[in-house]
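Undergrad: next come a sequence and a model predicted from it.
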Amino acid sequence: MQTISLSLVAAAAMALPGLAAAQSALQPLRLSDALAEADRGAFANRQATANAASSRAQAALPLKGILPSARVEGGFVRTTDPIGAFGTTLRQRAVTPAAFDPARLNDPAPVNNVTGGLVFEVPVFNADALTGWRAARTAAEATGAMADWTAVNTRAMVVKAYYGAVLASEKVGMLTQAKRAADAAVKQVESMVRQGLVTKADQLQASVRAGDIEAQLLAARNEAVTARQQLAMLLGRSDTVLVALPASLPSDSAVRAFARASQPAVAETNTPLERDDVRAAQLGARAAAADRQRATATLLPRVNGFARYDYNSPTALYAGKPNWTVGLMGSWSLFGGANELADVAGASARARSAKAGEEAAQANARVEADAAARAVTLASQRLDLAITAAAQSREAHRLVEKRYTGGLATIAELLGAETAATGAALAESAARYTLIDALAQHRRALGADPGALAQLEPATRASSNDIRNEDPTV
């Protein structure tokens, strides 16, 4: 068993350098590339695009009552009906004096007829079809606008998920360093206990601190895996392969500079919002109004023209001498069991509902924009406070560590300072991420492109704190 175990350890040791080399060669996914991938393959985007294409196809159906049409007909008839038999003979231009024999007229022999026809139909006046086509076309435009809005939402979610996964990776790196420091402190305290310099209680406090850091690290690694998987799913990937990401978020200075550049847009709360969801609501109201006109137009007369060539032969299709027919057909439904009136009433109600929806979309957009602007201001202030707190915590830890080295501070004070410094560093990263997300949501609320936050990313290399390097079991 020892031989087998040693063999497995040796094989794993030989495989690790190759695995590390493959991982080090893996380049991190840039936000700009993630956004482009989501534009092409995100599940929500693909569904919205397909729905828009379906609506555009459906919008062409009312053209049947507007554009001319042509069709080819063919058939076969065999009959002994006196009128049908004589009419068929007449159509085939095969009437002879014998055909007027009363006996043949009353009891004709079976007659075969192969019919062929070329039919042309020309709508002359169909007001309901014209207004229905206009309503369907506008409704298709509204669906397209909603597809555009879905793409904007997806880009905002990609920014949130991307930097959320980077934050999770950065947290793993911080806690990994904290765990190494905690483990080193435990060993140092154990040595000091053996020398009689500190008590057993100090050793237990250091062990508790190390155990707490390890528990946080395990949870952070799990969160990082989940965050990367969620990002991959959001990009439209069907596999569960984890993406490589940068080691840390953009710097505080870069994020705050982007936020300062966004301040003019934050302040302009009275400007009209050009959001795709508002545009979709406006188009939906116009489509509903056009549909109300369609329903009203069903009360008007309809006029259609037609022309046809017909062939009749006892044996062959499109044989014999053709005959032609042209005509004009008008119809006017004066009363259809109140169906038309119900259609008009329903369309009018839908138009009022769509108009209310348009106003609600505009009001909701303004509320979202104002709330997003306040969220940017709040996140900026919280980041400033977190930066100050992190700097103060680092300085406090340095001073306590200096006092501890000189024997003027206890191990409990040192561990408390380390805990505060680690917590402040994590809070600073979280505040930075909150500001990034607030900036993305603010751009979305204004109808701008959240993908502009790709300006924050510098030229990056593969993460040295990749969770797959930290935990070989992932």
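TA: Cool, got the structure.
Undergrad: switch to C-alpha atoms for all contacts and neighbour counts from now on
TA: Will do.
Undergrad: contact partners for D343?
TA: A295 (C-alpha atoms under 8 Å, 6 or more residues apart in numbering).
Undergrad: look up how far G336 lies from it.
TA: 11 Å (C-alpha to C-alpha, to the nearest Å).
Undergrad: same question for A215.
TA: Separation of A215 from G336 (C-alpha to C-alpha) stands at 75 Å.
Undergrad: how about R237, what does it touch?
TA: Contacts of R237 by C-alpha under 8 Å, 6+ apart are 41-42.
Undergrad: included below, for side-by-side comparison, is a second structure:
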Amino acid sequence: MRTIPYSLVAVAALALPGFAAAQSPLRLADALAEADRRAFANRQASANAASSRAQAALPLKGILPSARVEGGFVRTTDPIGAFGTTLRQRAVTPAAFDPARLNDPAPVNNVTGGLVLEVPVFNADALTGWRAARSAADAGDAMAEWTAVSTRAMVVKAYYGAVLAEEKVAMLTQATRAAQAAVRQVESMVRQGLVTKADQLQASVRAGEVQSQLLGARHDAITARQQLAMLLGRTDTNAVSIPSALPSDSVVRAFARATPAAGGAHLTRDDVRAAQLGAKAAVADRQRATATLLPRVNGFARYDYNSPATLYAGKPNWTVGVMGSWSLFGGASELADVAGASARARNARASEDAAKVNARIEADAAARGVVLALQRLDLATSAATQSTEAHRLVEKRYGGGLATVAELLGAESAATGAALAQAAARYALIDALAQHRRAIGADPGALAQLDATTSPSTNDVRNEDPTL
């Protein structure tokens, strides 16, 4: 028996009537929540932020005390090592001072054990390095949050883009049926001698054009659902079911009227905050590099055991001390570090200024984009109303024998095109609203309020006729 590849089965299943309708439609609110948890970009950004946060703890080694346990074994015939080992084990006798024994000692075993405490007293480079690392970690967290906000805006765009594709399929399905009905009517009129063969051919051509558009729309709808699934972080991209129509014009306009103005909200954007924290981290890193030129002071305490055969046995001894070090010249490496950190600080400041200006420009452009999308929706709505009325009048004239088949087909094509353009303009306004909220630092997920106004089922019209 031949085996059909799984990918072909999946694609074919999506094209089968009723496949999408069998699933519960995904709401935008659920899609946003799923993307927050599973979107690939969000997971990557979260992992990077966690890595930066973990790296921020490394400079604490030069700030906080450290303790460790040591253990080891030594066997030696080195004269100094052998005598010193005997002395550490408190086993020295007068015979140990025999010159022959001192010069040629027998092998001596020593099991060492130690408890060590190290206490940093003054390490300026560690303190400033810790501040730099913390600011860098905070910047990573802010960028992860900005990625999440940007992902939510993309989810809104992809979700309603897929819904628009379904609505386009429904419209073209209806237009295809109307065109096929017109073909059958013209064929009947040809047989009656009321119209010519040319009229029948024109109607057939128009029906073929609409059916071709429908086939392309179905392909685009499948692709849009798969892209949405990938954006949500799904590995199975063939299991997304969505509503069949966008929210109405009045609902989208009402949401647009409630959208906040740009104002100074862009200052709260997470990418701007990340740039500010990055600049703060760069300044602290410059201070760290400068602090490497200062002396370092560290204290330590040891508790050591020495025994011929047993770990942590014998009489212990202790050692306490303070050590200072000052690197006066390290081959100019310290100066190079200071110069590089200063350059990075200047670059971070420039990036912060650029992020602020870019946020302001994006916020202003997004606000204008909402106004433009509203104006285009008004024009598209007016054009759709006029095209529908024009089609009705031409259809009425055609019924009275005052209009040709070509005029009727042209009016029907214009009405379908205007309806598609109106839906596209409505989608463009939704996308503009999402992008505006992102640009001003607000949550694009607020558009989930439109869930209650979206058709609750998938495109049933498309699924009714498997021949289309």
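TA: Arrived safely. Predicted, not measured: the structure shown is a model, and the values here were computed from it.
Undergrad: please work out the TM-score for the two chains.
TA: Once the chains are laid over each other, their TM-score by TM-score structural alignment, normalised by the length of the second structure reads 0.94; 453 aligned residues with a C-alpha RMSD of 1.7 Å.
Undergrad: related to what we said a few turns ago, neighbour count for A215 and G336 of the first structure, which is higher?
TA: Using other C-alpha atoms under 10 Å, the more surrounded residue of A215 of the first structure and G336 is A215, with 12 against 9.
Undergrad: the second structure: which residue goes with that one?
TA: A215 of the first structure maps onto S212 of the second structure when the alignment is built from TM-score structural alignment.
Undergrad: S248 of the first structure touches G164, doesn't it?
TA: No. With contact defined as C-alpha atoms under 8 Å, S248 of the first structure does not reach G164; the gap is 10.5 Å.
Undergrad: and for D384 of the first structure, the neighbour number?
TA: If you count neighbours by other C-alpha under 10 Å, D384 of the first structure ends up with 17.
Undergrad: you'd agree R308 of the first structure is in a helix?
TA: No. Under DSSP: H, G, I helix; E, B strand; the rest coil, R308 of the first structure sits outside any helix and is assigned strand.
Undergrad: can you find the partner of it in the second structure?
TA: When the second structure is aligned by TM-score structural alignment, R308 of the first structure is paired with R302.
Undergrad: contact partners for that match?
TA: By C-alpha under 8 Å, 6+ apart, the neighbours of R302 of the second structure are 114-117, 318-320.
Undergrad: ok, it to L115 of the second structure distance?
TA: Distance from R302 of the second structure to L115 of the second structure, counting by C-alpha to C-alpha: 6 Å.
Undergrad: ok, longest helix in the second structure?
TA: Ranked by number of residues, the top helix in the second structure under DSSP state H is helix 124-192.
Undergrad: and it, what does it pack against?
TA: Secondary-structure packing of helix 124-192 of the second structure (3 or more C-alpha pairs under 8 Å, 6 or more residues apart in numbering; DSSP states H and E): helix 28-38, helix 40-55, helix 197-231, helix 270-291, helix 405-439, helix 460-464.
Undergrad: which ones are touching the corresponding residue of the first structure for N42 of the second structure?
TA: Aligned by TM-score structural alignment, N42 of the second structure pairs with N45 of the first structure. Taking C-alpha under 8 Å, 6+ apart as the criterion, N45 of the first structure is in contact with 38-39, 147, 150-151, 154.
Undergrad: okay, now the counterpart of R350 of the first structure in the second structure: neighbour count?
TA: The equivalent of R350 of the first structure in the second structure is R344 (alignment by TM-score structural alignment). Using other C-alpha under 10 Å, R344 of the second structure has 18 other residues around it.
Undergrad: A strand includes R344 of the second structure, no?
TA: No. Counting by three-state DSSP, R344 of the second structure is not found in a strand; it is helix.
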